[in-house]
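> I need the structure of the sequence given here:
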Amino acid sequence: MSLPKRRTGKGVTLRRGQPGFDAAVLDSSFNGRDPGRRPDILVQANNVFEVIAAVKHAAAHDLNISICSGGHSWNQNHLRDRGMLLHLGFMSAIEVDVAARRAIVEPGAWCGDLDAQLRRHGLFFPVGHVADIGLGGFLLQGGFGFGSRKFGLACENVQGVDVVLADGSLVHANAQQHSDLYWAARGAGPGFFGAVVRFHLQLHARPKVTAMQSQIFDMQHLDEVVRWADRVGPEVDRSVEFQFIITRQVPLMGIFRPGIGILSPVLADSWREAREATAFIRHSPLRPLAARTAPLLPMPTTWMAKLGWFSLFPAGSRWCADNAWLTAPADDVLPAIHKVVETLPPAPAHALWLSWYPPAERQDMAFALESNTYFACYGEWKEAAGDESHQTWAGDMMRLFEPHSRGIQLADENLGKRPARFTTDRNYVRLQQIRQKYDPQGLFRSWAGVLPEQQAQQLSP
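Okay, the predicted model is just below:
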């Protein structure tokens, strides 16, 4: 099983047909599947000045721009036909002001690298759950990270962004200046209409205890686990990410046959607090049914994120993913979950249930759609021969949940194959109005697909 590759050396510019072009384009994606789409030109920018030059070149030559930083888009949203692919993955600087609890990061910096650097200073930011996720896309789509139930979405901890606009100008956007651009940068995801070259982050004191609580069930107990999770979800302390995966096996996580694995990180200020917050798992009425209940284990978030590399999201695999915010009780969605289990591809493919339970109020930003329960499917396979039979699995499964869902979140979007709501209609309209202001010619590409009714009202007042 291979590890993700770090960007090394200097970025280059390649045109279609040049030696190394195809390999460099495909290397921009975590997903090992080749969708067949190719830009006319690939620009691997090394600094802000090269980004500005690339944007000006694209505008002068009628080249629509798609952008990637870490390349973790399951849907490979940045791989489009024609135009320019602006690759920001080579821009990976991290600057930390320990005294002010601030950081400035470039879009290609990995979540795991930021977390490791902050850990040395006793600081914390809700980074993504897999170490090689690029911060650029992670922050733009919302940012569901470690501790996000306690510290807020990652994008809520973004205090400002430096953006290269369609006219090639570099602006700083925050709550006081270009506030509409700042609003859009927190939730627009791959539909954002500019190249963010720096994110200004608010940091927190690092929780004194980070630990993992796990409990494993055989698949025969699926109904009991789902109903119990649905029942206790509202009571779970905000320091805990109460979630479980459904998979055929994940030996590194103690799942040796088809089953359900509760894998819940907890971030607390004392060991006692962590134990109390996770006691509902160890002492649940389902414990007698569990194949294994582990003790609460101390585990740094850096280790948790690396565990994701090895066990659930190996590099070089081919992937399809999709998701839904559920609005119905357990019994209403269990038939669809059973269908997921019946059709589940071999490991490490899996489905995820997350008891999210958002706060009553969020900051005013483009991100605005969520619900109490999140469900997602992640299909994985190794060979191109499996593309036709596997690449539609996640979308097909999530269509079963549509009667019980209010939309999706952009981290696991599949908009090119299954258009779905990812923000409120009001926010969608506002995003299009702000796009018209900053990118009237549509230089920067938007989402791969949206619902027809949203598309029709995109410029409505």
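> switch to C-alpha atoms for all contacts and neighbour counts from now on
OK.
> Pull up the gap between the one residue sitting closest to the centre of the chain and A420, please.
By C-alpha atoms, centre = their mean, the chain has its centre lying nearest to A411, at 3.2 Å. Between A411 and A420 the computed distance is 13 Å (C-alpha to C-alpha, to the nearest Å).
> Then A448?
From A448 to A420 the distance is 11 Å (C-alpha to C-alpha).
> helices or strands next to the helix or strand that contains S214 in the packing?
Using DSSP states H and E, S214 sits in strand 209-218. Strand 209-218 sits against strand 259-268, helix 271-282, strand 292-293, strand 297-298, with contacts defined as 3 or more C-alpha pairs under 8 Å, 6 or more residues apart in numbering; DSSP states H and E.
> same for the next helix-or-strand element following that strand, what does it pack against?
Counting by DSSP H and E, the element after strand 209-218 in chain order, helix or strand, is helix 222-232. Helices and strands touching helix 222-232, by 3+ C-alpha pairs under 8 Å, 6+ apart, are helix 330-343.
> residues near G145, how many?
Neighbourhood size, G145 [other C-alpha atoms under 10 Å]: 21.
> OK, contacts around it?
Residues in contact with G145 (C-alpha atoms under 8 Å, 6 or more residues apart in numbering) are 126-129, 153-154.
> and which of those residues is nearest to I94?
Distance to I94 across the contacts of G145 (C-alpha to C-alpha) is lowest for V127, with 13.5 Å.
> How about that closest one: what's its closest non-neighbour residue?
G145 (4.8 Å; C-alpha to C-alpha, 6 or more residues apart in numbering).
> Would you mind measuring from that neighbour to G128?
From G145 to G128 the distance is 4 Å (C-alpha to C-alpha).
> still on that earlier bit, from the contacts of G145, which two are the most distant?
Farthest pair in the contacts of G145, by C-alpha to C-alpha: H129 and L153, 12.8 Å.
> quick one, which of these two is more surrounded?
Higher neighbour count among H129 and L153: L153, with 26 against 21, using other C-alpha under 10 Å.
> Let's compare: structure for the following, please.
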Amino acid sequence: MAGTAVETLREALRGEVIGPQDPGYDEARTIYNAMIDRRPAVIARCADVTDVRAVVRYARESGMDLAVRGGGHSGGGLCLADGSLLLDLSAMRWVRVDPEARTARVGGGSQLGDLDHEAHGFGLGVPAGIMSTTGVGGLTLGGGHGHLTRAYGLTIDSLLAADVVLADGSFVTASAEEHPELYWALRGGGGNFGAVTSFTYGLHPVDTVGLAVTLWEPEQIGAVLRWYREFLPAAPETLNGFFAILAVPPGPPFPEEIHGKKMCGVVWCFTGSPDEEELNRTFAAVTEPAPPAFHFATPIPYPALQTMFDELIPKGLQWYWRGDFFDRVTDGAIDVHRTFLENLPTELSTMHLYPVDGAAHRPGPMDTAWAYRDAIWSGVIGGISPQPSDADRIRDWAVGYWDALHPHSMGGAYVNFLGADEPDARVRATYRGHYDRLADVKRTYDPDNVFHHNQNIGPAESQGSQESQGSQESQASRKSRG
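Now for the predicted structure:
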């Protein structure tokens, strides 16, 4: 089957088709997380929408299992499957900005850095992520949050339209006017409904922003978190700041004497005036919980802020992550954070609390598939190491941390922070009361669950079906996780 697929698709596609015997196969099958080592039967690197349609149709007609990769940043490796036909969008990497309309149309294989760079040329941007290497597609379909969330909302709040190749190979544009239910589902429902070949975003004014990094000694974590949980939700929406536990990276702007030290801190982004006087006034409050061990503030172009972590955590590291939503930071949660900071397993392992309030609270709870408009923070625990021998250690730390912290959460998580090995109940918890509506959309646009290598939402059962929806989900989950 694989050999036949390679030859057939090479004749049909403008893009590159790579099989296991080809020299570039091992490089072509790698993704951001080096803990994932899977071998697709065929990799179809699509050049355009016609290629994407041909690959989807071939998968349907041949019975081959289909997986879709955009930027390849899926922590659980859900964009890659053994023995599959991999629909690779990475060659569809382009951005077209309309500065007068303040919109950008972005290819489905693009990375955030592509969008940030092009939009920045016109003093514009989209609230999306904190790393330039993140794929636009997966981040957007999961909901998307980042440095600009409190100012401008989630990424999906700026999504105006999406071009989608459906499970039968047909092509549609989903927007508020066309296929509105599909448009609703794409805004937070993950990759369940088709292969998105382009996204159209509304852009926002953003140029030079104020960056600040504030670090405190580990023993100050209680005072800092009790201050942070009150301070940030009450702060102007122009101020964003995610809380983190970390080992201080070597190199600037950090002085050598704190390199490698375990600390807690906040990475700030201020979208108000970036002049020095305004930055000093904005960040004067960081001394309130305790004198910082380190504080640094500077104006910075927004795309430069987005690249700040790229070299620290490049492609090729071992990753294991878990996440949850939080509407408060309890004293019990603070105790958990203190314990797991003390037991940080590697210098790259971390925990982040990303704010998802401010402008992200303006849309109604039913406006998009994102079901946690009442959340204040989206948390992620990341066990990270360059060493494959650390895989079990970082996983055990992340799972233990999550087990201890989860009772203090809202129950569900940002879908992009779910682990691939978590039960189906976690997907349901993530979508709350939206789950059944999403299953209905799935039945309409992908009734055979062709797009199942994701945090899967099975199609709602047809009228008179004897098979339970729960059984469908379990089968799809088992298939997607190998």
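> quick one on the thing from earlier: neighbour-wise, which of A448 and A420 of the first structure wins?
Taking other C-alpha under 10 Å, A448 of the first structure and A420 do not tie; A420 has more neighbours (24 against 19).
> show me where the stretch 101-250 of the second structure has helices.
Applying DSSP state H, counting those that start in this stretch to the stretch 101-250 of the second structure gives helices spanning 112-120, 136-142, 149-152, 180-186, 221-234.
> Among those, which comes closest to A167 of the second structure?
helix 180-186 (13.0 Å).
> For the closest one, enumerate the helices and strands it packs against.
So helix 180-186 of the second structure, by 3+ C-alpha pairs under 8 Å, 6+ apart, packs with strand 171-175, helix 435-445.
> That one vs the first structure, average offset?
Once fitted to the first structure, helix 180-186 of the second structure is off its aligned match by 0.8 Å on average (mean C-alpha distance after the TM-score superposition for the first structure).
> Residues in contact with that helix: which ones?
Contacts for helix 180-186 of the second structure (C-alpha under 8 Å, 6+ apart): 141, 161-162, 174-176, 193, 367-369, 438, 441, 445.
> As JSON lines, those with neighbour count would be great.
Output for those, formatted as JSON lines (neighbours: other C-alpha atoms under 10 Å):
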{"residue": "L141", "neighbour count": "26"}
{"residue": "A161", "neighbour count": "23"}
{"residue": "A162", "neighbour count": "24"}
{"residue": "A174", "neighbour count": "22"}
{"residue": "S175", "neighbour count": "19"}
{"residue": "A176", "neighbour count": "12"}
{"residue": "F193", "neighbour count": "30"}
{"residue": "D367", "neighbour count": "13"}
{"residue": "T368", "neighbour count": "22"}
{"residue": "A369", "neighbour count": "28"}
{"residue": "L438", "neighbour count": "25"}
{"residue": "V441", "neighbour count": "24"}
{"residue": "Y445", "neighbour count": "19"}
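> If you count neighbours, what's buried in stretch 185-193 of the first structure?
Buried residues in stretch 185-193 of the first structure, counted by 16 or more other C-alpha atoms under 10 Å: 185-193.
> can you check stretch 238-246 of the first structure too?
By neighbour count with 16+ other C-alpha under 10 Å, stretch 238-246 of the first structure contains the buried residues 238-246.
> Then stretch 445-452 of the first structure?
445-450.
> Assign R39 of the second structure to one of the three secondary structure states.
R39 of the second structure carries the three-state label coil when classified by DSSP: H, G, I helix; E, B strand; the rest coil.
> Run through the residues that contact the closest residue to it other than its chain neighbours.
Nearest residue to R39 of the second structure, sequence neighbours excluded (C-alpha to C-alpha, 6+ apart): D82, at 4.6 Å. When contacts are counted by C-alpha under 8 Å, 6+ apart, D82 of the second structure touches 38-41, 482.
> What is the burial count for the nearest residue to A429 of the second structure once chain neighbours are set aside?
Spatial nearest neighbour of A429 of the second structure, chain neighbours left out: G412 (4.8 Å); criterion: C-alpha to C-alpha, 6+ apart. The tally of other residues near G412 of the second structure (other C-alpha under 10 Å) stands at 23.
> From S84 of the second structure, how far off is G412 of the second structure?
30 Å.
> do E100 of the second structure as well
43 Å.
> Those two - which one has more neighbours?
Neighbour count, other C-alpha under 10 Å: between E100 of the second structure and S84, S84 has more, with 20 against 7.
> Surely that one touches V42?
Yes: with contact defined as C-alpha atoms under 8 Å, S84 of the second structure and V42 form a contacting pair (6.7 Å).
> Verify the contact between G83 of the first structure and A54 for me.
No: the criterion here is C-alpha under 8 Å, and G83 of the first structure misses it with A54 at 11.6 Å.
> ok but H406 of the second structure is inside a helix, no?
Yes: assessed with three-state DSSP, H406 of the second structure lies in a helix.
> Now check L89 of the second structure against the first structure: what is it aligned to?
Counting by TM-score structural alignment, L89 of the second structure corresponds to L88 in the first structure.
> what about its match, how many residues close to it?
That count, for L88 of the first structure with other C-alpha under 10 Å as the rule, works out to 30.
> I'd like to know how far the closest residue to it other than its chain neighbours sits from L415 of the first structure.
Residue nearest to L88 of the first structure in three dimensions, not counting chain neighbours: S69, with 4.6 Å by C-alpha to C-alpha, 6+ apart. The gap separating S69 of the first structure from L415 of the first structure is 19 Å, by C-alpha to C-alpha.
> Is it possible to get JSON lines of the contacts of helix 180-186 of the second structure that adds distance to T8 of the second structure?
Shown next, in JSON lines, are those (distance: C-alpha to C-alpha, whole Å):
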{"residue": "L141", "distance to T8 of the second structure": "31"}
{"residue": "A161", "distance to T8 of the second structure": "32"}
{"residue": "A162", "distance to T8 of the second structure": "29"}
{"residue": "A174", "distance to T8 of the second structure": "30"}
{"residue": "S175", "distance to T8 of the second structure": "34"}
{"residue": "A176", "distance to T8 of the second structure": "38"}
{"residue": "F193", "distance to T8 of the second structure": "26"}
{"residue": "D367", "distance to T8 of the second structure": "43"}
{"residue": "T368", "distance to T8 of the second structure": "39"}
{"residue": "A369", "distance to T8 of the second structure": "38"}
{"residue": "L438", "distance to T8 of the second structure": "35"}
{"residue": "V441", "distance to T8 of the second structure": "32"}
{"residue": "Y445", "distance to T8 of the second structure": "26"}
